[in-house]
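In: I'd like to go over a predicted model; first the sequence, then the structure.
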Amino acid sequence: MVNQAATHLLKRALSWKLIRQIPRFTPNQSDGASTKSKDSHSATTLEGKPVLTLYTKDVCSLCEDAKEVLEPFMHRFNFEQVDIEAPSNKEWWEKYKFEIPVFHLNGKFLMKHKVNTKLLQRKLDELETK
């Protein structure tokens, strides 16, 4: 029983490790990195898919639960995660430290605390019909 649970957790962790974590940069950075801001997302990516951004942190059980709920929708958007604890994400830490998980769709607030599948479905449908 313990081995099954450990195997499940390991598989889950490995599958989510494949999802890219995109750091947010501020214009004041002097390390030459690009300067993405909170409003830098376009309406869609090059593939024509919207971008769903999850604001999270390293240990967040609600975030892990939310990612499982998102799995059936993953083919419909590009998924990004923002670690609000990263030094370059101080503004997100201040805004969302007590609110995660928080989701933005194409750079705009969508939902927080848990995934509202009906809302997500409706918003994705709206974007696909544009």
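Out: The structure has been received and is ready for your questions. Residues are numbered from 1 along each chain as shown.

In: contacts, neighbours, all on C-alpha from now
Out: Fine.

In: remind me which helix or strand the residue most central in space within the chain belongs to.
Out: Note on the chain: the residue nearest the mean C-alpha position is Leu54, at 2.0 Å, using C-alpha atoms, centre = their mean. Assigning secondary structure by DSSP states H and E places Leu54 in strand 51-56.

In: show me what that strand is packed against.
Out: strand 78-83, strand 102-105 (3 or more C-alpha pairs under 8 Å, 6 or more residues apart in numbering; DSSP states H and E).

In: residue contacts, the closest residue to Leu62 other than its chain neighbours?
Out: When the adjacent residues along the chain are set aside, Leu62 lies closest to Pro101, with 6.6 Å between them (C-alpha to C-alpha, 6 or more residues apart in numbering). Counting by C-alpha atoms under 8 Å, 6 or more residues apart in numbering, Pro101 touches Leu54, Tyr55, Thr56, Cys60, Leu62, Cys63, Ala66, Lys112, His113, Lys114.

In: check it against this one:
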Amino acid sequence: MLLSGVARAVRHCSRTPLPVLTLFTKDPCPLCDEAKEALEPYKHRFELQEVDITRPENRVWFDRYRYDIPVFHLNGQFLMMHRVNLALLERRLDKTTGAAQQ
């Protein structure tokens, strides 16, 4: 019984995982570097995952985005491409984290 109470307390106190912002990129990619710089003030609000579209296992992403990087997905859904739209990012992060807290 004590263990189940501890488990409930840990679950209650645990933080909600951060949303995942996926950056589809390649090397070199100056626009991707600019985009990451623009995201710097927001990095505490998401987990950044980079996908190198030139790797053989990412062929599907290369075929889809080779002319459009940087491309961003938030939690697996398309968000933006070419340049960072900070207003859009903030709205979607607020919506995502707000829904997770309810």
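Out: Nice, I can see it. The shown structure was predicted, so the numbers you read here are calculated from the model rather than taken from an experiment.

In: dump the helices and strands packed on strand 51-56 of the first structure into a markdown table; add distance to Glu94 of the first structure and mean neighbour count as well.
Out: Below are those laid out as a markdown table (distance: least, C-alpha to C-alpha, whole Å; neighbours: other C-alpha atoms under 10 Å):
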| stretch | distance to Glu94 of the first structure | mean neighbour count |
| --- | --- | --- |
| strand 78-83 | 12 | 19 |
| strand 102-105 | 13 | 22 |
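
In: tabulate those (TSV), appending distance to Lys49 of the first structure.
Out: Output for these, formatted as TSV (distance: least, C-alpha to C-alpha, whole Å):
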stretch	distance to Lys49 of the first structure
strand 78-83	6
strand 102-105	11
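
In: whereabouts in the second structure does stretch 94-105 of the first structure align?
Out: Using TM-score structural alignment, stretch 94-105 of the first structure corresponds to residues 63-74 of the second structure.

In: how far is the matching stretch from where the chain is centred?
Out: The chain centroid and the centroid of stretch 63-74 of the second structure are separated by 13 Å under C-alpha atoms, centre = their mean, to the nearest Å.
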